[in-house]
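A.B. asks: model this:
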Amino acid sequence: MTLNTLFDIPPLNTKLKSACQALIDNKTKPLGALGLLEPLALQLALILTRSENHKIELGIPQLVIFAGDHGIAAEGVSIAPSEVTGQMVANFSNGGAAINALCQTLGWQLSVVDCGILVKPELDLNVISQRLGTSTNAFHRKPAMERATLERGFDLANALINNMLEKGTNIFAFGEMGIGNTTSASAIFSAISLLSPKETVGKGTGVSDEIVMKKQALIADALSLHHKQLDTPIGVLQHLGGYEIVQMVASMLTVAKAQKVIVVDGFIATAAALIATQLAPNAKDYMVFAHCSGEQGHQKMLEYLEVTPLLNLGLRLGEGTGAALALPLLQSAAAFYNDMASFTDANVTEVNG
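C.D. replies: Just a heads-up that it's a prediction; the model follows:
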């Protein structure tokens, strides 16, 4: 597979927009009374239906956690050592993490992918191996990875998601695990938005002010070192990204190319979405932004993308937790679109003027 084959994303079928919007407006409610559920229902209808008379069907919701270690973590940019990535992958596999509880409660199928972590999972753990190495390079000294490594990550993720698509999944969420990956996400955002690291770096999972300043300095060094290679989204991803971020980008593009729904999680997942939309602007039409996290860079990234998240719960965990929590909202949007009566059907006097 060449990278360019994933960048040709079809636009939404806007020919249906007026009819689907009219169907929503004619439900037994005042115009706009269901708030953000209304544009969400319209988006789902445009992605998943071929006629305004077709119901929205959400098939086999799949949440995939991509895990990868970052060389920059050795510089002390996190409250936890890199070994925690592998430990949490084992926790995911054993069903003990927050995301396991949420997926079990809400109805997501959960898959865990080792994209390249320091400690390789034990053979008896139910983890999908798509390893690109044991860790990226420390990006303030050299590119995070080779171009060939990035392309291999795209191939692996594309094959994985296509397999899930063939089984009937039409709604995907992507979570991540990787000590140091908020530093990578901040660097990606700075490179694309041209905002300074002071504007894109926050406290992550709760680091000290001293560590925040260290992260800012390391990112500034990386931006200076690689500035000639940061003029394309792929250049940014190769030089500043992570193995898990690479596979999230490719996965999002694969889902968008298949014209299915992408539920975007927090800061790191939104950094992947930012790269994906830079590579293929139409990909954004297939993305539902689940929540705004407590990370300042995430708030600014959502503003940069000009999108409105569904939730704002102060989450800063990752793992796909915010995306998981959005599923009942998608199901509710589909339910009112599919099942709510119109004024005519219910013999109710129309209140929309």
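
A.B. asks: switch to C-alpha atoms for all contacts and neighbour counts from now on
C.D. replies: Noted.

A.B. asks: number of nearby residues for residue 187?
C.D. replies: 32 (other CA atoms under 10 Å).

A.B. asks: who touches it in this structure?
C.D. replies: 197, 200, 219, 223, 240 (CA atoms under 8 Å, 6 or more residues apart in numbering).

A.B. asks: in the residues you listed, which residue is surrounded by the most others?
C.D. replies: Of the contacts of residue 187, residue 240 is surrounded by the most neighbours, 32 neighbours in total, counting by other CA under 10 Å.

A.B. asks: doesn't residue 144 make contact with that one?
C.D. replies: Yes - the criterion here is CA atoms under 8 Å, and residue 240 meets it with residue 144 at 5.5 Å.

A.B. asks: mind checking the SS state of residue 148?
C.D. replies: With DSSP: H, G, I helix; E, B strand; the rest coil as the basis, residue 148 sits in helix.

A.B. asks: number of residues surrounding it?
C.D. replies: Neighbourhood size, residue 148 [other CA under 10 Å]: 10.

A.B. asks: could you check how far it is from residue 252?
C.D. replies: Going from residue 148 to residue 252 by CA to CA, to the nearest Å gives 20 Å.

A.B. asks: what of residue 146?
C.D. replies: For residue 146, the distance to residue 252 equals 21 Å [CA to CA].

A.B. asks: for the stretch 101-250 of the chain, just list every one of the strands.
C.D. replies: Secondary structure of the stretch 101-250 of the chain, counting by DSSP state E, counting those that start in this stretch: strands at 109-116, 128-129, 171-177.

A.B. asks: next, the buried residues of the last one.
C.D. replies: Right, strand 171-177. Residues of strand 171-177 classed as buried: 171-177 (neighbour count, 16 or more other CA atoms under 10 Å).

A.B. asks: ok and it relative to strand 109-116, angle-wise?
C.D. replies: Angle of strand 171-177 versus strand 109-116, following axes from the mean of the first three to the mean of the last three CA atoms, to 10 degrees, is 40 degrees.

A.B. asks: let's see this one next, to set against the first:
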Amino acid sequence: MKAFDIRKPEEKLRASIREKIDNLNKPKGSLGRLESLAEQICMIQQTLSPTLSHPCHLLFGGDHGIEREGVSVSPREVTWQQMINFTRGGGGVNMFCRQHGFHLRIIDVGVDYDLSDNPRILNRKIARGTRNFLYEAAMSEEEFGKAIDTGIEMVDYCRKEGCNIICMGEMGIANTSPSSIWMSIFGNIPLNECIGIGSGLDSEGVNHKQQILNQAVNNFQATNPNPAPADIIRYFGGFEMVAAVGAMLRAAETGMAVMVDGFIMSACMLAASQLEPNVLDYAIFGHCGDESGHKRMLELMNAEPLLQLGMRLGEGTGALCSYPIIESAVRMLNEMNNFENANITKYF
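C.D. replies: Below is the predicted model:
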């Protein structure tokens, strides 16, 4: 796969950033999480006066072969139906993009339906869904590379338009299954502790999902005793998930802030960090969702989410809801006065 050159932000500016934050006319530390968030954005942009420019949201769609095993309560046709719904502005992702001024791109990387005649969906279809990872790798090395490249391509489009903060979302029935497996393998956590209800499984459905995914992992490990991270990502991932991984890596490589949504997108960031650990310096985790294991997955990355609203819709909606907090952190730095200019005695 393509090599990424993701560098840790230069540390030499950090002391000046903290000095600026501490000298704003407020008690030291009184704006809490906004202060650490502002520091992170300054470090990403390597400036004391950060900006947020042309925010973009990439929504990747793809179907999963493992869905054929009954691991999701939702049928696969919901993927293409929702993709069309997004083009009409009727999804949760549409509402939040409108509210917060995000440019939305809808990309088909692997939906099991012909969407090529819809002008509002970018056609980057690799195949009509992945293969069933219960029996074989979800995608070939060539398909894996195409998915990564699609994520890169979409980020580069956004950069050319002036974007410096980007968000990713997904539409793909059964994608909590590969997410749970990535979490288990990369986090060294028993798989059953990583599996939840997805889009609404009952207890019997969860038990069935656990059996299927445990068998899939056992089959994989029997023939792959020492897999590289890319092998694990390729074997279990969805096209929409791997495209998101590529987008995250490219965005970080080019110095953009990457907003991370719920369980699926956190799993993609976890996978991306296995390939390039420095990507986490660019990640802003917007939301801790209601999916079982999400909090634990965030802990694997030492992530501190901005919101916890009990959401588990996906599509990038939880991250989009956090955007006003990110805006507030930037405004704090650029619009609050300091003690000296305000003629206020520094009282700490």
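
A.B. asks: to residue 140 of the first structure, which of the strands of the stretch 101-250 of the first structure lies closest?
C.D. replies: strand 109-116 (19.4 Å; CA to CA).

A.B. asks: and the contacts of that closest one?
C.D. replies: With CA under 8 Å, 6+ apart as the test, strand 109-116 of the first structure has contacts from 60-69, 89, 92-93, 100, 103, 121, 126-135, 153, 243-244, 247.

A.B. asks: please repeat the previous calculation with a cut-off of 7 Å.
C.D. replies: Identification of contacts with strand 109-116 of the first structure by CA atoms under 7 Å, 6 or more residues apart in numbering yields 61-69, 103, 127-135, 243-244.

A.B. asks: which stretch of the second structure lines up against that strand?
C.D. replies: Matched against the second structure by TM-score structural alignment, strand 109-116 of the first structure falls on residues 103-110.

A.B. asks: how close does that stretch sit to the first structure?
C.D. replies: Between stretch 103-110 of the second structure and its aligned stretch in the first structure, the superposed structures give an average distance of 0.7 Å (mean CA distance after the TM-score superposition for the first structure).

A.B. asks: gap between that stretch and the chain center?
C.D. replies: Taking CA atoms, centre = their mean, to the nearest Å, one finds stretch 103-110 of the second structure lying 14 Å from the centre of the chain it belongs to.

A.B. asks: could you do stretch 127-142 of the first structure as well?
C.D. replies: Here stretch 127-142 of the first structure shows a centroid-to-chain-centroid distance of 19 Å under the convention CA atoms, centre = their mean.

A.B. asks: what sits up against that stretch?
C.D. replies: 68-72, 93, 112-118, 143-145, 149, 153, 156, 218-219, 221-222, 239-240, 242-243.

A.B. asks: give me that answer again for 8 Å
C.D. replies: By CA under 8 Å, 6+ apart, the list of residues contacting stretch 127-142 of the first structure from outside reads 68-74, 93, 111-119, 121, 143-145, 149, 152-153, 156, 218-219, 221-223, 225, 239-240, 242-243.

A.B. asks: now, of those, which are buried?
C.D. replies: Neighbour-count burial within the contacts of stretch 127-142 of the first structure applies to 68-73, 93, 111-119, 121, 143-145, 149, 152-153, 156, 218-219, 222-223, 225, 239-240, 242-243; the criterion is 16+ other CA under 10 Å.

A.B. asks: for the second structure, which segments count as helices?
C.D. replies: Using DSSP state H, the helices of the second structure run over residues 14-22, 33-45, 77-87, 92-100, 141-160, 176-187, 203-223, 229-236, 239-253, 263-275, 294-300, 317-321, 323-335, 339-342.

A.B. asks: the third one vs the first structure - mean distance after superposition?
C.D. replies: Between helix 77-87 of the second structure and the aligned residues of the first structure, the post-superposition mean distance stands at 0.3 Å (mean CA distance after the TM-score superposition for the first structure).

A.B. asks: the counterpart of residue 335 of the second structure in the first structure and residue 331 of the first structure: what is the separation?
C.D. replies: Counting by TM-score structural alignment, residue 335 of the second structure corresponds to residue 339 in the first structure. In this structure, residue 339 of the first structure and residue 331 of the first structure are 12 Å apart, going by CA to CA.

A.B. asks: neighbour count for those two, which is higher?
C.D. replies: When neighbours are counted by other CA under 10 Å, residue 331 comes out ahead of the other of residue 339 of the first structure and residue 331, with 16 against 10.

A.B. asks: skip the chain neighbours and tell me the closest residue to the more buried one.
C.D. replies: With CA to CA, 6 or more residues apart in numbering as the measure, residue 58 is the residue that lies nearest to residue 331 of the first structure, at 7.5 Å, once sequence neighbours are left out.

A.B. asks: count of neighbours near that neighbour?
C.D. replies: Residues within reach of residue 58 of the first structure, counting by other CA under 10 Å, total 18.

A.B. asks: quick one: map it onto the second structure.
C.D. replies: Taking TM-score structural alignment, the alignment pairs residue 58 of the first structure with residue 52 from the second structure.

A.B. asks: same question for residue 89 of the first structure.
C.D. replies: Counting by TM-score structural alignment, the partner of residue 89 of the first structure is residue 83.

A.B. asks: also residue 255 of the first structure?
C.D. replies: Taking TM-score structural alignment as the alignment basis, one finds that residue 255 of the first structure is matched in the second structure by residue 251.

A.B. asks: next up, the contacts around its match.
C.D. replies: Under the criterion of CA under 8 Å, 6+ apart, the contact partners of residue 251 of the second structure comprise 152, 155, 166, 257-258.
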